[in-house]
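Undergrad: this is a predicted model, with the sequence first.
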Amino acid sequence: MTENQQSQESHVTQESGELTRRKIVVVGAGALAVAGLGGTAFAASAATEDGRATRSATSAQDDAEVCYRLTSETVEGPYYIDADKIRQDITEDREGIPLLLDLKVIDSETCKPIRNAAVDIWHCDAVGVYSGYEDMGNGGGGGGPAPTGAPPTDTPTDAPTGPPPGGGHQEPTDDTRYLRGTWRTDRNGHVAFRTVFPGWYRGRCVHIHVKVHVDGEWTDAGYEGGHACHTGQFFFDEESVLASAVVEPYASNAAERTTLTEDTIYDQSGTQGGLLKLRYGKRHIGKGVRGSLTVGVDPEATEDGQGAPPQPTTSASPSAS
């Protein structure tokens, strides 16, 4: 007795939306293919001495992906630059531990992959400096202990300095663009970037910023229109950060470090909150790290990260984003 088998076809809904003023211009040489990322100097599985891949214990928590859960939204932070680098390798000349960031973007309601989305990532270098804002130094002046004593009662006479609070945007101070880039998701919702393990600056734990744009159009000039349906951040467990801290140039970063549990942006919810799953050789993290995460978004929503920042907890210091 035979059984009839039915095949299922996946349908990708093409949604139209009013074009915005957002436009990405392709610059530089041709972008790397995903296959090229797989052939980096470090193995994608980051093997240990005996050839077996190792996953950090903390980042292995909450292994089961629950497709209907929205990944946490966060503030954009002051250092976003509307993407002008269409590329997967965003390293440029920055030194640091090689990091392969492998993401999958899905519709959190239907569980279907979102294809042709534009994914932006940006982060600081090993010593806490953001491209485009080198004049701001390590982290741009955020952080520090909470103020003590009575608040001042006199009227300030000097113009405020430093980055704007919350999701406010700071205009770039220079033309550098290292550790920034945009690439499209494939038919399975996957996108990969080659970069370096981020460093830290006072007031924030180690993190990577991300935006997901949908409803736009990919053209010969880049990506046009659409809207941001997700603005978030990816985080690294303490074990991996401590391992990186003994490797140069991270070891030269003298900034006071905020831990994952002290951070005012991370919501402590594991992978749903953006905690990456990491694979690397525990005794040889310098050879490379692979970070991965499934990002659940609502493609109908507009999440530009311009809302109010989370309220700091008693264990955390105020911070730039």
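TA: Okay, I see it.

Undergrad: can we go C-alpha only for contacts and neighbour counts from here?
TA: Will do.

Undergrad: which residues of the chain fall in helices?
TA: 34-38, 238-244 (DSSP state H).

Undergrad: list of residues touching stretch 250-268?
TA: 72, 74, 96, 126-128, 138, 199-206, 235-238, 244-245, 273-274, 309-313, 315-319, 321 (Cα atoms under 8 Å, 6 or more residues apart in numbering).

Undergrad: just the helices of the chain: most buried one?
TA: Compared across the helices of the chain, helix 238-244 shows the largest average neighbour count, a mean of 17 (mean count of other Cα atoms under 10 Å).

Undergrad: quick revisit: can you select the buried ones among the contacts of stretch 250-268 for me in ChimeraX?
TA: Buried subset of those, written as a ChimeraX selection, criterion 16 or more other Cα atoms under 10 Å:
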select :72,74,96,126,127,128,138,199,200,201,202,203,204,205,206,235,236,237,238,244,245,273,274,309,316,317,318,319,321
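
Undergrad: mind checking which of the contacts of stretch 250-268 land in strands?
TA: Those of those mapping onto strands are Phe235, per DSSP state E.

Undergrad: which residues touch stretch 51-59?
TA: Counting by Cα under 8 Å, 6+ apart, 45-48, 236-240, 270-271, 275-282 sit against stretch 51-59.

Undergrad: tell me the buried residues in that stretch?
TA: So stretch 51-59, judged by 16+ other Cα under 10 Å, has buried residues 53, 55-56, 58-59.

Undergrad: what of stretch 283-299?
TA: Quick answer for stretch 283-299 (16+ other Cα under 10 Å): 284-299.

Undergrad: farthest pair in those?
TA: His284 and Pro299 (39.2 Å; Cα to Cα).

Undergrad: ok, the buried residues of stretch 283-299 vs Trp218, which is closest?
TA: The closest of those, once distances to Trp218 are taken by Cα to Cα, is Pro299, at 16.9 Å.

Undergrad: ok, the residue lying closest to that closest one once chain neighbours are set aside - contacts?
TA: Excluding its sequence neighbours, the residue lying closest to Pro299 (Cα to Cα, 6 or more residues apart in numbering) is Cys229, at 5.4 Å. Each residue near Cys229 by Cα under 8 Å, 6+ apart is listed here: 211-214, 297-304.

Undergrad: mind giving me the ChimeraX select for those, buried ones only?
TA: This is how ChimeraX selects the buried members of the contacts of Cys229, with burial counted by 16+ other Cα under 10 Å:
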select :211,212,213,214,297,298,299,303,304
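
Undergrad: take this one as well and set it beside the first:
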Amino acid sequence: MGVRSLVSSLLLAGALVSAHPGHEEKVHAHAALPLERKSLDHCSKQFSEPEFVERTVEIHGREYARLRRSLGLDLDEEPKLRPRDYISVSKIDHKTSKAVTKGMDLSTLFSDSGACMLMPSVDQGPLYVQGEQVRKDITETEPGIKMTLAIQVVDYKTCKVVPNAYVDIWSSNSTGIYTGVQGYPGMGDPKDAGILKLTALRGVQPTDDHGVASFDGLLPGHYDGRATHIHAIVYLGATKQANNTITGGKAAHVGQLYFDQTLIAEIDKNTPYNKNKNKVTLNTNDFLFRQGANGDDPIVRYALVGKTLSEGVFAWIRFGVNTNSNQKVSPAAWMTSSGGVMNPNGPVAQLQRGGFGGGFGGFGRRWLGRGN
């Protein structure tokens, strides 16, 4: 039997951290409102039902097989693969401990999709670009370790999957740089408007009938002041337009996902990650990670797709969303048909005007949302 299938925050702020060397900003965008729950433990019965597991495994298995084929790897090979307060979460090894073998039942390997989080109500951070393309491959020409990321969206109250949602993600590249926003310190030449044309590692995907959206991208790089992470917004009721973007709907979920510290250390041994001179911030030293991991597990589960990390990673996680929620979204920029346009009332524009405690003049205090 061949590969039949696969895999069967958070943001609350009130602390100050350093994000660029020698610069600080005021905590502003991550003030949070409490939610009824912080985990999906009450959904364990539904998530363990054979039909649910089988469908989840089928979808992720298909994506895993596609990823291996795209990398020229034989699906019959037998690569080695190794399998929640915030301290305990940080000690969990999220790499699957089982070896993939020909004919195995992948439901035993990927039935754990992670606890994931019903995150506190938060702003999306300073580097969100609204209006990106609906596309699966967000890599473009960026170098780095390939990663397919599968996100399953479920209603945390009913424990049912949420089809026809749109998941919008963005992250830094291998050396800790975000594209698409002009004038944010540490993210390229602040006078270079060409940055607004860049779209790498940003994109949108719809969830299928089992609530799953997946992206082909890269493992992100680290930068000062934040643990390595990826951002996501889940839109409900949005409409796909003829220009391959989405409009309308509501942002039901805004959050971040993280990676094992041991995985990050291994990533940094590879080119071009090893050229990154930014200081590594540990998960346990990141306030937003600590908030998300106190009661839940915002770290992705993952498996290697080959025999070595450099050959690529398949990562998965489950988002519990409040379908009645409608979060405020204030992007730093919009992507339009004529290119990127900065939001004059967005977080970066406010920072430039000194709206977040002094602006760029001396960077008196560092905004915790740095780097989005």
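TA: Looks like it arrived, so ask away. Everything numeric in this text was worked out from a predicted model, so none of it was measured.

Undergrad: TM-score for the pair, please.
TA: Overlay of the two chains. TM-score (TM-score structural alignment, normalised by the length of structure 1): 0.67; 252 aligned residues with a Cα RMSD of 3.8 Å.

Undergrad: coming back round to it: shared with structure 2, which of the contacts of Cys229 of structure 1?
TA: Among those, the contacts conserved in structure 2 (both residues aligned by TM-score structural alignment, their matches' Cα atoms under 8 Å) are 211-214, 297-303.

Undergrad: Serialize those to JSON lines and add fields for distance to Ser252 of structure 1.
TA: Putting the kept ones among the contacts of Cys229 of structure 1 into JSON lines (distance: Cα to Cα, whole Å) gives the following:
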{"residue": "Lys211", "distance to Ser252 of structure 1": "30"}
{"residue": "Val212", "distance to Ser252 of structure 1": "33"}
{"residue": "His213", "distance to Ser252 of structure 1": "36"}
{"residue": "Val214", "distance to Ser252 of structure 1": "40"}
{"residue": "Val297", "distance to Ser252 of structure 1": "37"}
{"residue": "Asp298", "distance to Ser252 of structure 1": "41"}
{"residue": "Pro299", "distance to Ser252 of structure 1": "41"}
{"residue": "Glu300", "distance to Ser252 of structure 1": "44"}
{"residue": "Ala301", "distance to Ser252 of structure 1": "42"}
{"residue": "Thr302", "distance to Ser252 of structure 1": "40"}
{"residue": "Glu303", "distance to Ser252 of structure 1": "36"}
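
Undergrad: show me which of those is closest to Leu103 of structure 1.
TA: Nearest to Leu103 of structure 1 among the kept ones among the contacts of Cys229 of structure 1, with distances taken as Cα to Cα, is Val212, at 11.2 Å.

Undergrad: residue contacts, Tyr86 of structure 2?
TA: Here Tyr86 of structure 2 is in contact with 284, 289-295 (criterion: Cα under 8 Å, 6+ apart).

Undergrad: which pair in those spans the largest distance?
TA: Once Cα to Cα is applied, those give Thr284 and Gly295 as the farthest pair, at 14.2 Å.

Undergrad: aligned to Glu248 of structure 1, what sits in structure 2?
TA: Per TM-score structural alignment, the equivalent position to Glu248 of structure 1 in structure 2 is Thr271.

Undergrad: how near is the nearest residue to that match once chain neighbours are set aside to Leu218 of structure 2?
TA: Closest residue to Thr271 of structure 2 apart from its sequence neighbours, by Cα to Cα, 6+ apart: Gly144 at 7.1 Å. Per Cα to Cα, to the nearest Å, Gly144 of structure 2 is found 6 Å from Leu218 of structure 2.

Undergrad: ok, Ala150 of structure 2 next?
TA: Counting by Cα to Cα, the gap from Ala150 of structure 2 to Leu218 of structure 2 is 13 Å.

Undergrad: before we move on, what about Lys91 of structure 2?
TA: Distance from Lys91 of structure 2 to Leu218 of structure 2, by Cα to Cα: 24 Å.

Undergrad: repeat that for Thr199 of structure 2.
TA: Counting by Cα to Cα, the gap from Thr199 of structure 2 to Leu218 of structure 2 is 14 Å.

Undergrad: with Thr245 of structure 2 instead?
TA: Taking Cα to Cα, one finds Thr245 of structure 2 at 22 Å from Leu218 of structure 2.

Undergrad: these two: which is more packed in?
TA: More crowded of Thr245 of structure 2 and Leu218, by other Cα atoms under 10 Å: Leu218, with 24 against 20.

Undergrad: what lines up with that one in structure 1?
TA: Match for Leu218 of structure 2 (TM-score structural alignment): Val196.

Undergrad: how close does the equivalent of Lys328 of structure 2 over in structure 1 sit to Asp89 of structure 1?
TA: Superposed on structure 1 with TM-score structural alignment, Lys328 of structure 2 falls opposite Asp304. As judged by Cα to Cα, Asp304 of structure 1 and Asp89 of structure 1 stand 24 Å apart.

Undergrad: same question for Gly77 of structure 1.
TA: 23 Å.

Undergrad: next one: Asp120 of structure 1
TA: Taking Cα to Cα, one finds Asp120 of structure 1 at 12 Å from Asp89 of structure 1.

Undergrad: which residues are common contacts for the two?
TA: Joint contacts of Asp120 of structure 1 and Asp89 (Cα under 8 Å, 6+ apart) are Gly181.

Undergrad: just give me the neighbour total for Ser10 of structure 1.
TA: Residues near Ser10 of structure 1, counting by other Cα under 10 Å: 8.

Undergrad: count of neighbours near Asp216 of structure 2?
TA: For Asp216 of structure 2, using other Cα under 10 Å, the count is 19.

Undergrad: was I right to think it contacts Thr139?
TA: Yes - using Cα atoms under 8 Å, Asp216 of structure 2 is in contact with Thr139, at 6.8 Å.

Undergrad: show me what counts as buried in stretch 177-190 of structure 1.
TA: The neighbour-count check on stretch 177-190 of structure 1 (16+ other Cα under 10 Å) flags 177-186, 189-190 as buried.
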